[in-house]
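**Student:** give me a 3D structure for the following:
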Amino acid sequence: MRAVVVDAVRAQPQVREVQAPTAPPGGVVVEVAATGLCRSDWHAWAGHDEIAFPHVPGHELAGVVTQVGDGVRRWSVGDRVTVPFVCGCGRCEWCLAGDAQVCPHQEQPGFTHWGSFAEQVALHAADTNLVAVPDAVDLATAASLGCRFATAYRALVARARVRDGEWVTVVGAGGVGLSSVMIAKALGARVVAVDRNPQALEAAKALGADHTVEAGDTSSSGDTDVPALVAELTGGGSHVSVDAVGSEQTCAQAIRGLRRRGRHVQVGLLPPVSGHPRVPMDRVIAWELDVLGSHGMAAGDYPGMLQLIEQGRLQPQRLVERTVGLEEAAALLPGFDRAAVAGITVIDPSR
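**Tutor:** The predicted model follows:
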């Protein structure tokens, strides 16, 4: 099969023929119809994750089951499926409690094993991790759910528990951030979107953001005082903040933009910078802020989200900005941390 292959940390990805996968015991092989190009894939390429080379990236996917391994009970060849980017083992106490997203034995396509920037991908513990894609949801839309949209959904619904009428600040208007804007509005919240990219802020506004803040260009020093602007727009700070980028600066901006006793959800990955990134814990303590991590969403939590999509209350298809082939994906990956993309890039391996 054709796949995007990375041979070493920060090596230029190449598209070439590789051995097609076989279904592992308890798992399946899926013919990839669509897979998302995500900042997390860039983190793996850049060496921020422990992966074995040569490596095939890709963790947001949807497609059709083509092989079924021994022991799989719930799935058959021809089923249309997607999968969370965190695949639980299905046996530990966390998986049995429905929290596969924190499984200590988890598998992650594109990280712990070859991923979905390919024509086919192997997936483990299918009965625990696979999610049926309803006929009303196209596979490109389903692929966009696996990391960014599902992560944003769980971050706001299950972790921050956003309530009607609350203010939510979303720092970063890429795939996760725009997903957060859409979901927060569906929950009845008021939203402030923050980004350096005017195009991304326009996309956030189109999705219902009540206010947008263009970071980095409104003061004499060249840097926007984002927390001060958020406090002004929201009457004292947001109830909930989301860092959808994952940097020391964006994390601090999001936390400092909260009102007293607010809740912060860290979704963007925070790679070490001179050790561990600094977090404004003085503010966290003095204002009794809640700082919450959110790591994907287990397959068992998908039905509620999919129901909202089928009802039209959530429209993740609006977040898909462009579709590319494997060759273009290989060229885009090394610079994806700097890409001015307002939305989700989807890869179609058949192109």
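**Student:** every contact and neighbour count from this point should use C-alpha atoms.
**Tutor:** Will do.
**Student:** would you indicate which residues of the lengthiest helix in the chain are buried?
**Tutor:** Ordering each helix of the chain by length in residues (DSSP state H) puts helix 175-186 first. Across helix 175-186, burial judged by 16 or more other CA atoms under 10 Å covers 175-185.
**Student:** cool, stretch 296-308 as well?
**Tutor:** Applying 16+ other CA under 10 Å to stretch 296-308 flags 296-302, 305-306 as buried.
**Student:** show me which of these is closest to Val191.
**Tutor:** Here the nearest of these to Val191, counting by CA to CA, is Met305; it sits at 19.9 Å.
**Student:** can you spell out which helices and strands pack onto the helix or strand where Val346 lies?
**Tutor:** Secondary-structure element containing Val346, defined by DSSP states H and E: strand 344-347. Judged by 3 or more CA pairs under 8 Å, 6 or more residues apart in numbering; DSSP states H and E, the packing partners of strand 344-347 are strand 28-37, strand 320-324.
**Student:** next up, for comparison:
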Amino acid sequence: MKALVIEEPNVAVVKEVPYPKPGAGGVTIKVENVGICGTDVHIFKGEFISPYPIIPGHEFSGVVHEVGENVTNVKVGDRVTADPSLFCGKCQYCLTHRGNQCENWGALGNTVSGSMAEFVSVPSENVVKLPDSLSFEVAAFIEPMACVVHGMNRLQLQVGDRVALFGAGAMGQQLVQSLKMAGASELVVIDISQKKLDMAINRGATKGVLSQDIAQLKEEYPHGFDVVVDATGIPQVIEQALEFMGPTAKYLQFGVTAEDANISISPFKLYNKDWTIIGSMAINHTFLPAFHWVKEGRIELESLVSKTLTLEETVEFFHSNRDPDLLKVQIKI
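**Tutor:** All right, here's what the predicted structure looks like:
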């Protein structure tokens, strides 16, 4: 089969690799759509925990092509997606509902071969059948939405909280809708793209601010916000975002940074202002809740796809500079 393989940092090729035949309890899926995640870009650049060579891709949809022994929950021809999480289920973290901190953590496209290929093999218990009403394009958003659900569970937003969100890309747009539904009052979004800010306002943000006008925002909100969320993963932006935390504020680090990135923070302010700093790593048993949210149309996703590429075009995309107006890019296999 054909697959995109990152052979080492900054080296990606499309080539023939062995077909992933399912083992007992496994399912092989013919991939239809794959979303390109910021984590995939970090893997390409050598900034994540992934081994090499690796087939990336962890947000996808497709059709069951083959099932292994003892598989009863799906059959050949079913339209599906799958939770890419590979938790051991036995360590102290898995046994205390903290699977995303599993001592043997793994995930499709992160630690083992993923979905930027014609076929991908997954454990049958990870597979979720799709209703006919859900397109392959939208179904490929269930995984990123599962990350959003985990982040929202970690944040525990209070109804009426005033929120500042840095980053209005595809993930930012999903966060805007989720924060609105969770009860945010003021929801100010900051980004470098006016087009993205306009979209965020249409989805529930109360104000959009261009990054170049951030000083003006500081004057408008001298006491900061109740909640600050970063969806960029850019250290300089993160340090800037921390400056908008008001007394007793919560900060959510949602965006993925390079593994060796560092920021500066005032420990006195952390102490003196009663701040809460929260991380949000991937998915933590939130794939099914995200599926239900998407299935019921609670989050508008279809218009977030800016571009669809082939596997070959994806190699070039990894090397290219990002258009600031670009939202989600998907691969059509």
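**Student:** hmm, back to that, okay, the strand holding Val346 of structure 1 sits on what stretch of structure 2?
**Tutor:** Per TM-score structural alignment, the counterpart of strand 344-347 of structure 1 in structure 2 is residues 328-331.
**Student:** that stretch against structure 1, how far on average?
**Tutor:** Taken over the aligned residues, the distance from stretch 328-331 of structure 2 to structure 1 averages 1.1 Å (mean CA distance after the TM-score superposition for structure 1).
**Student:** helices of the stretch 1-150 of structure 1, start to end?
**Tutor:** All helices of the stretch 1-150 of structure 1, identified by DSSP state H, counting those that start in this stretch, fall at 39-45, 93-96, 126-129, 139-143, 150-154.
**Student:** dump those helices into CSV; add mean neighbour count and distance to Pro25 of structure 1 as well.
**Tutor:** As requested, those are exported to CSV (neighbours: other CA atoms under 10 Å; distance: least, CA to CA, whole Å):
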stretch, mean neighbour count, distance to Pro25 of structure 1
helix 39-45, 22, 26
helix 93-96, 16, 18
helix 126-129, 24, 9
helix 139-143, 25, 24
helix 150-154, 25, 27
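**Student:** including distance to Pro334 of structure 1, could these go into a markdown table?
**Tutor:** Converted to a markdown table, those look like this (distance: least, CA to CA, whole Å):
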| stretch | distance to Pro334 of structure 1 |
| --- | --- |
| helix 39-45 | 7 |
| helix 93-96 | 34 |
| helix 126-129 | 29 |
| helix 139-143 | 21 |
| helix 150-154 | 23 |
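**Student:** the ones you listed: which one's closest to Ala8 of structure 1?
**Tutor:** Minimum separation from Ala8 of structure 1 across the helices of the stretch 1-150 of structure 1 (CA to CA) falls at helix 39-45, 8.1 Å.
**Student:** ok now the closest one, how far from the chain's centre?
**Tutor:** 11 Å (CA atoms, centre = their mean, to the nearest Å).
**Student:** what stretch of structure 2 does it fall on?
**Tutor:** Against structure 2, helix 39-45 of structure 1 falls on residues 38-44 (TM-score structural alignment).
**Student:** can you flag which of the buried residues of stretch 296-308 of structure 1 belong to helices?
**Tutor:** Among the buried residues of stretch 296-308 of structure 1, the members falling in helices (DSSP H) are 302, 305-306.
**Student:** turn the helices and strands packed on strand 344-347 of structure 1 into TSV, columns for mean neighbour count and distance to Trp167 of structure 1.
**Tutor:** Conversion of these to TSV gives the following (neighbours: other CA under 10 Å; distance: least, CA to CA, whole Å):
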stretch	mean neighbour count	distance to Trp167 of structure 1
strand 28-37	28	29
strand 320-324	16	26
